[in-house]
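*Asks:* sequence plus predicted model, see below.
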Amino acid sequence: MNHKSHILIKRITLSLVAFLLLVIIFTVYANVKVERAAEGKIYTSVDSIPHNKVALLLGTNPLNKWGRPNSYFTNRIKTASELYHAGKVDYIIASGDNHTKDYDEPTAMRDSLMAHGVPEDRIILDFAGFRTLDSVVRAKEIFGCDSLTIISQADHNARALYLAEANGIEAVAVSAPLRAGRWVRTRLAIREWLARDKMMLDIWFGKQPHFLGERIEIPDLMPQKSYATAEGMTMRIVGPDPVKTPVDSLILEFTNNRDTELTTGEWYRIDIDSDGGWRLAPYSEKYMEYKTKGIEVCFNAIGYPVKPDGSFQLTVKPWIYDLSDTSSTYRLVKTFSYPPYPIQKSDTAYVEFQIR
């Protein structure tokens, strides 16, 4: 080997070592930044996570390479459905890859969420979530989300949280379980480190999603609306908060703003909004069975006083009604009376509400 060849090999070796050191330093930098951004924002239980209007469910293949159910997919679906049923989110964006007609992550997520009891009208499909960057940026630019609850496995969540912060989104995350052996976890960790490197470069160079498009508004759930046929009486639902299906009980609070005591009883009715008009909510199967057997369900003839400038709470169990339609608005109706007694005419209080 001549002198020139020796110098060339030495330079190439030094260059490779320098490049490798640069990659290691950059990888450490990227991971430190991501972990710090995610600190205190990743939850392992849906019970403690704060409420957000929208959850972003990050997609993955429903099947593994052997054609069997993918545990990453099934655990994310399970976590997302638990989050919804706990009342911690109102809507779920199912964001995933649909680059061919034969590969459709969002539809698979929707079908699985519905199988876990999440209503279809609370699931929003994003077919252009090709990468985590696409999913997060589109959540803001297309769906108008300034805050999010992200659902994936823990390491992936950390990267998604950094992307959210970089794009001005206030986000938290809940981690789906990761069931894997030591070798698989090591391989996934290395893959995630490299993915964070690429993410950091994408942010620095202003990488944008493959597709954007027109804005899609996600509607707010209607807040309770209370009104009555006589001034001075308000009724609202104070529990559970939020009201979610199945509805076991409702805690009503009556407030009397007059200087005269009012009286209310146990009777109530629940209506449903049907094409802009109110009609009686459908009866439950259990109640219809009672009617078929000739069993009458009656309210107790009890009067509850509500003192002047006071309040009173009453728990009702609306089992006689089928309140499973989470896309509709309901109205609970109760009568009340002010003196003089004996009562000549009852007034009516209403509270409109929706069910998650």
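*Replies:* Looks like it arrived, so ask away.

*Asks:* only C-alpha atoms from now on, for both contacts and neighbour counts.
*Replies:* OK.

*Asks:* can you pull out the helices in the stretch 151-300 of the chain?
*Replies:* Ranges of helices in the stretch 151-300 of the chain, per DSSP state H, counting those that start in this stretch, are 154-166, 182-204, 285-292.

*Asks:* now render the ones you listed as TSV, adding distance to Thr264.
*Replies:* As requested, those are exported to TSV (distance: least, CA to CA, whole Å):
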stretch	distance to Thr264
helix 154-166	50
helix 182-204	61
helix 285-292	24
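
*Asks:* can I get those in a markdown table including mean neighbour count and distance to Val238?
*Replies:* As requested, the helices of the stretch 151-300 of the chain are exported to a markdown table (neighbours: other CA atoms under 10 Å; distance: least, CA to CA, whole Å):
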| stretch | mean neighbour count | distance to Val238 |
| --- | --- | --- |
| helix 154-166 | 22 | 33 |
| helix 182-204 | 14 | 45 |
| helix 285-292 | 13 | 25 |
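
*Asks:* which one of those lies nearest to Leu8?
*Replies:* helix 182-204 (29.9 Å; CA to CA).

*Asks:* tell me what angle the closest one forms with helix 154-166.
*Replies:* Going by axes from the mean of the first three to the mean of the last three CA atoms, to 10 degrees, helix 182-204 is angled at 10 degrees with respect to helix 154-166.

*Asks:* biggest helix in this structure by residues?
*Replies:* helix 3-38 (DSSP state H).

*Asks:* next SSE downstream of it?
*Replies:* strand 42-43 (DSSP states H and E).

*Asks:* and the comparison structure, right after this:
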Amino acid sequence: MRTQVAIIGAGPSGLLLGHLLRQAGIDCVVLERQNGPYVLSRIRAGVLEQVTVQLMERLGLDARMKAEGLPHDGFNLADGERLIRIDIKALTGKEVMVYGQTELTRDLMEATGERGLEVVYEASDVALFDIESDAPYVTYTKDGVEHRVDARFIVGCDGFHGPSRKAIPESVGRSFERVYPFGWLGILADVPPCNHELIYANHERGFALASMRSETRSRYYVDVPLTEKIEDWSDERVWDELAVRLGPEAAANITRGPSLEKSIAPLRSFVFEPMRHGSLMLCGDSAHIVPPTGAKGLNLAASDVHYAAEALLAFFKSNDADAIAGYSEKALARVWKSERFSWTATKLMHRFPEDGPFERRMQQAELDYIASSEAAQRSIAENYVGLPV
């Protein structure tokens, strides 16, 4: 098979990029190791920045998102006693959209046939070759038969554990990483949310988050040490802990119910540089991971896709090689700003094992400052709603 762009990974970033390229008349194929139902089974982010919403609008795939998504013009920080509302609409003139990553991925998947985007599922043993040349290629196995895809560019949208980043020589790439000593224990339940906006809570017992996927489906989290086991956390124990950490106002409105899904996700901050080497470009989790505290993961992948599509269109439409050369620097500038915000939010809202009374007082002082300062709230709102691309 020969194509202009081979995309590895059919998560939201790979599908977004594929749709954008096909919309512009550029040939591409998407290779995915798993099957479609498995891709849709991943329970991930639910807060969409303007960049992600605008990409779906640009593709004309925003109808269900606009009908079922929940526009939010604010969110809350809690310190165990009070809710500090950050009015992002008043402070920035913008809003975010609560719409599950699973639903966004479903919209992209269901449109592939109609839009002429070829996706090969269950493509195993994917390997990249000759990425430093102008004629890279990818091999994969499907149904026991090996296939080869020749392309002008390869784009790795295959996540942290995929083969794309590993194809870049160690002498070229550099990794920056911070692994956190806790994970987020998440519970998904068909119950109405306890608040119409998200609540990020800092409590002496640890962090908690009240979120939602719809007006009837809620997503809650508490942070736990990485030594904890999910089988030790009954639904009732999770609900009890949430009621304490979220504070009395939120606790009074919690509706309890059986969990549809429950898991513990480890947290890390990770950035790989560069995000382009030769004819290979990286997007999303293949190049960077953020802790979910600032709701940046999917949105940062979407901004990568925006820059990658911009560069590829300039190359194929105008023979602009400089656009490809500048992709990594442009994408990384936004990546590091988002990493900073996620790191800062995580430090503010979580208790680290090495923290003592002084660090606890610093968190409380920072929350007091945020509560009383419009300038502090504006900075948080600008980052939360998404920096310009």
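*Replies:* Sure, I can see it. Here the structure is a predicted model, which means the values were calculated and not measured.

*Asks:* can you calculate the TM-score here?
*Replies:* Once superposed, chain against chain, the TM-score is 0.20 (TM-score structural alignment, normalised by the length of structure 1); 130 aligned residues with a CA RMSD of 7.2 Å.

*Asks:* that older thread, so for Thr263 of structure 1, which of the helices of the stretch 151-300 of structure 1 sits nearest?
*Replies:* Closest of the helices of the stretch 151-300 of structure 1 to Thr263 of structure 1 is helix 285-292, at 28.0 Å (criterion: CA to CA).

*Asks:* rewinding a little: what residues of the longest helix of structure 1 count as buried?
*Replies:* Judged by neighbour count (16 or more other CA atoms under 10 Å), helix 3-38 of structure 1 contains these buried residues: Thr27, Ala30, Asn31, Lys33, Val34, Ala37, Ala38.

*Asks:* what inclination does that helix have with respect to helix 154-166?
*Replies:* Using the same axes, to 10 degrees: helix 3-38 of structure 1 against helix 154-166 is 80 degrees.

*Asks:* what kind of secondary structure is Asp125 of structure 2 in?
*Replies:* strand (DSSP: H, G, I helix; E, B strand; the rest coil).

*Asks:* circling back to that earlier point, of all the helices of the stretch 151-300 of structure 1, which lies closest to Ala139 of structure 1?
*Replies:* helix 154-166 (9.3 Å).

*Asks:* can you name every helix or strand that that closest one contacts?
*Replies:* helix 3-38, strand 42-43, helix 132-141, strand 147-152, strand 170-175, helix 182-204 (3 or more CA pairs under 8 Å, 6 or more residues apart in numbering; DSSP states H and E).

*Asks:* of all those, which lies closest to Asn52 of structure 1?
*Replies:* The nearest among those, by CA to CA, is strand 147-152 at 6.1 Å.

*Asks:* and the contacts of the closest one?
*Replies:* 52-58, 76, 79-80, 89, 157, 160-161, 169-176 (CA atoms under 8 Å, 6 or more residues apart in numbering).

*Asks:* now do the strands in the stretch 51-200 of structure 2.
*Replies:* 70-72, 75-78, 83-86, 96-98, 118-120, 124-129, 137-142, 145-150, 153-156, 174-189, 199-203 (DSSP state E, counting those that start in this stretch).

*Asks:* any idea which of the ones you listed is most buried?
*Replies:* strand 153-156 (a mean of 27; mean count of other CA atoms under 10 Å).

*Asks:* check which helices and strands it sits against.
*Replies:* strand 5-8, helix 163-166, strand 280-282.

*Asks:* tabulate these (TSV), appending distance to Ala325 of structure 2 and mean neighbour count.
*Replies:* Formatted as TSV, those follow (distance: least, CA to CA, whole Å; neighbours: other CA atoms under 10 Å):
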stretch	distance to Ala325 of structure 2	mean neighbour count
strand 5-8	16	28
helix 163-166	17	22
strand 280-282	10	28
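
*Asks:* residues contacting Val306 of structure 1?
*Replies:* Phe254, Thr255, Asn256, Glu261, Leu262, Thr263, Thr264, Phe312.

*Asks:* hang on, the earlier thing: which strands or helices does the longest helix of structure 1 pack on?
*Replies:* Partner elements for helix 3-38 of structure 1 (3+ CA pairs under 8 Å, 6+ apart): helix 154-166, helix 182-204.

*Asks:* what does the first one rub up against?
*Replies:* So that's helix 154-166 of structure 1. 34-35, 37-38, 42, 132-133, 136-137, 150-151, 170-176, 189, 192, 196, 203.

*Asks:* how does it look with 6 Å?
*Replies:* Val34, Ala37, Ala38, Ser175 (CA atoms under 6 Å, 6 or more residues apart in numbering).

*Asks:* contacts only, for the residue nearest to Asp125 of structure 2 when sequence neighbours are not counted.
*Replies:* Nearest residue to Asp125 of structure 2, sequence neighbours excluded (CA to CA, 6 or more residues apart in numbering): Tyr140, at 5.3 Å. Neighbouring residues of Tyr140 of structure 2 by CA under 6 Å, 6+ apart: Ala123, Ser124, Asp125, Val126, Glu146, His147.
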